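# When you get a sec, could you give me coordinates for this:
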Amino acid sequence: MGRAVWNILGDGPLTTGVTAAAPQQGLYALDEVSDEGLLGWQERALCAQTDPEAFFPEKGGSTREAKRVCTSCDVRAECLEYALANDERFGIWGGLSERERRKLKRRAV
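So this is what the prediction gives:
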């Protein structure tokens, strides 16, 4: 059985980890979320099975290994969507670096 999740702002992406028994003023009920949860895709991500340091290289460090892992990951799209929605500023998410995600966001505007 899932749980109800409430969007605090009433628009935009879900705020994770916020649950309530009933809506309150300013909160809007959303569809029920499966037991897997909003971030369940992370359990299926290939990066969860590899060295996390590869996905957060030092400034100027290589992103090649992380991006190689991302190319064969089944949840790459969900990962990128999460990073864009949550303005992740560090690391490789969905196969893109911080700079590549910024460019992608600029083109979308």
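# From now on I want contacts and neighbour counts done on CA atoms only, so please keep to that.
Noted.
# Now do the same contact list for the most centrally placed residue in the chain.
What sits nearest the mean C-alpha location of the chain, by CA atoms, centre = their mean, is residue 82, with 2.2 Å. Contacts for residue 82 (CA atoms under 8 Å, 6 or more residues apart in numbering) come out as none.
# Second input sequence below; structure requested for side-by-side comparison:
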Amino acid sequence: MTGESWREDALCRQTDPALYFPEAGGSPRDAKEVCEACDVRRECLAYALDTGQQHGVWGGVDQRELRRLQRARRHAQAA
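So this is what the prediction gives:
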């Protein structure tokens, strides 16, 4: 898939966007379950990492996991 065309096939388009941005203390579990079944999960995660997303569930990872991946990516690029 090129550009952001992957978004057209994303399962999250069929659910409430609020699911992917839980309130403080809320669980990202339901969003992650949708992501697990999504065919474009890898593209979504790559987009989040490439664009520096800080909040929400992207590609099946929550914002804490996303930040950890971003730090690891920066560290690997600096090495």
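# buried set for the helix or strand the residue nearest to the centre of the first structure falls within?
Using DSSP states H and E, residue 82 of the first structure maps to helix 76-85. If you call a residue buried by 16 or more other CA atoms under 10 Å, then helix 76-85 of the first structure has these buried ones: 76, 78, 79, 80, 82, 83, 84.
# Show me what the first one lines up with in the second structure.
Structural alignment (TM-score structural alignment) places residue 76 of the first structure against residue 41 in the second structure.
# on that earlier part again, tell me how far the residue nearest to the centre of the first structure lies from residue 104 of the first structure.
For residue 82 of the first structure, the distance to residue 104 of the first structure equals 14 Å [CA to CA, to the nearest Å].
# Equivalent analysis for residue 37 of the first structure, please.
Separation of residue 37 of the first structure from residue 104 of the first structure (CA to CA) stands at 27 Å.
# No further queries at this time; thank you.
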